[in-house]
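**Student:** only the shape, not the letters, is given here:
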């Protein structure tokens, strides 16, 4: 067995693909997310691969629930080797002066505070063993800003900074801290961003081949399978048709 991996936001997209890929790499999986039925389906898929899987319905925005989740883990499941902080979202897109406060709160609470809550709850399991690997799923939006992305850009810049800060703080414990910053990945991301508007979501990925969730899962697998003395600290991954946050070659 490779160890135990905890993946947040595992009910779809990058989180689901990562949980499945890490199971293929020999990890037993702890999967969290807000949709219990999808977690149960994921557990069945992982168990067919011969790996153990614990699922836990969890909203990372609620600090008390996150801590209770960590406290209730059986001792054998507390030996977490890999934490993938994947839970995140974009909500809305437009000029900051027209911003929706509910959208802002959801992004800040999930992308920044949720990552912090989970990390704070799980890191003590790693520091006590002087072993572990934390992977934060960021975004190209954490490397450069784009029109209409203001608050989302801000939250992902925070993930970028937190990743670098965590790496410094945890170096004495031998804990690797990495980031993966994807460009445009075709998942439920845009459907959530546009409040369920399927047409707008589809238009986002029309005319080019975007990344798939499995592409990012491959990158996670690459990071965690490096030798112990190697930390792939940061990976920016784009589809070939994307050159920057706003430059995308689309065919008509």
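**Tutor:** Alright, I've got the coordinates. Not measured: the values here are computed from a predicted model.
**Student:** could you use CA atoms for every contact and neighbour count after this?
**Tutor:** Will do.
**Student:** so where do the strands sit in the stretch 101-250 of the chain?
**Tutor:** Ranges of strands in the stretch 101-250 of the chain, per DSSP state E, counting those that start in this stretch, are 133-137, 176-182, 234-237.
**Student:** so which of the ones you listed gets nearest residue 191?
**Tutor:** Of all these, it is strand 176-182 that lies closest to residue 191, at 17.1 Å by Cα to Cα.
**Student:** what does the closest one contact?
**Tutor:** By Cα atoms under 8 Å, 6 or more residues apart in numbering, the residues outside strand 176-182 that reach it are 132-140, 142, 160, 163-164, 166-167, 170, 216, 219-220, 223, 231-238.
**Student:** what are the buried residues along it?
**Tutor:** Neighbour-count burial for strand 176-182, counted by 16 or more other Cα atoms under 10 Å, picks out 176, 177, 178, 179, 180, 181, 182.
**Student:** another structure for you, compare them:
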């Protein structure tokens, strides 16, 4: 296994399960040092122990609620103080509650925007000066195909991912001259615990179970492209083709895929 990340410190948010957990494993397998942040202390402890025993690299973890901006800022400051300059950031934390706007609870809307958008920008904003001073670094933002194609009952979630893609694209142009890479990872449905909060009924997960992505393979693709000049990672490929068609003829696609768009 090529250890192209040897000694590099990678901060991963939302690291207690799913894609985040596999990101930690693949970073460590390539010699990197995962620094994990999430709410679930028990899960973080287990992942950290596994990584250290299996790959013989340090793996640090921090309890953090990314929906609380002040607390999350303090955790980032602590990480930077204890570890010095970070080499790469993977903004993986995200959540959703699928609902019609007219029926949505404000606390769900507020939390989605806080976790998916504000915390991502907060983390990037605090770490970016380190990257610029080092003249190297990589910001990877886990977005969604929902940020390219909005569907009913995902209006706020789609809006949050539209924001992530817009932020990522602008940031990429701002820092490319300074040796810092910025990548957007736009995913379709992934087989994780994400849908337990997004759609507790299980209806949407059942409707798309045959096309769901493997979180291990997603994480592997992301880690393989760390410290490479990659604009986007789009998975699955057929959904990326659909999003491109949507940009060209949104009305036609909405009419043609109305039934599929309403599966939530």
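**Tutor:** Thanks, I have the structure now. All figures in this text were calculated on a predicted structure; none of them were measured in a lab.
**Student:** put together JSON lines for the strands of the stretch 101-250 of structure 1, with distance to residue 103 of structure 1 on each row.
**Tutor:** Formatted as JSON lines, these follow (distance: least, Cα to Cα, whole Å):
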{"stretch": "strand 133-137", "distance to residue 103 of structure 1": "20"}
{"stretch": "strand 176-182", "distance to residue 103 of structure 1": "21"}
{"stretch": "strand 234-237", "distance to residue 103 of structure 1": "26"}
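**Student:** ok so, going back, which of the contacts of strand 176-182 of structure 1 are buried, as a PyMOL select command?
**Tutor:** Selection command for PyMOL covering only the buried members of those, criterion 16+ other Cα under 10 Å:
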select buried, resi 132+133+134+135+136+137+138+139+140+142+160+163+164+166+167+170+216+219+220+223+231+232+234+235+237+238
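**Student:** which residues does the spatially most central residue of structure 1 contact?
**Tutor:** For structure 1, the residue sitting closest to the mean C-alpha position, by Cα atoms, centre = their mean, is residue 86 at 1.4 Å. The neighbours of residue 86 of structure 1, taking Cα under 8 Å, 6+ apart as the test, are 7, 8, 9, 10, 14, 15, 136, 137.
**Student:** which position in structure 1 pairs with residue 69 of structure 2?
**Tutor:** Counting by TM-score structural alignment, residue 69 of structure 2 lines up with residue 63 in structure 1.
**Student:** so its match sits right up against residue 119, yeah?
**Tutor:** No. Look at residue 63 of structure 1 against residue 119 with Cα atoms under 8 Å: they stay out of range, at 10.9 Å.
**Student:** next, count neighbours for residue 101 of structure 1.
**Tutor:** By the criterion of other Cα atoms under 10 Å, residue 101 of structure 1 has 9 neighbours.
**Student:** give the equivalent position in structure 2 for it.
**Tutor:** In structure 2, residue 101 of structure 1 lands on residue 106 (TM-score structural alignment).
**Student:** and residue 108 of structure 2, how far from residue 96 of structure 2?
**Tutor:** 8 Å (Cα to Cα, to the nearest Å).
**Student:** what's the matching residue for residue 16 of structure 1 over in structure 2?
**Tutor:** Under the alignment (TM-score structural alignment), residue 16 of structure 1 maps onto residue 21 of structure 2.
**Student:** that match: which element?
**Tutor:** Element membership of residue 21 of structure 2 [criterion: DSSP states H and E] is helix 18-29.
**Student:** ok, residues contacting that helix?
**Tutor:** For helix 18-29 of structure 2, contacts defined as Cα under 8 Å, 6+ apart pick out 1, 3, 5, 10, 12-15, 33-34, 36, 47, 51, 55, 57, 59, 92-93, 191-193, 215-216, 218-220, 222-223.
**Student:** distance from the chain centre to that helix, please.
**Tutor:** Put simply, helix 18-29 of structure 2 sits 12 Å off its chain's centre (Cα atoms, centre = their mean, to the nearest Å).
**Student:** all set now, cheers.
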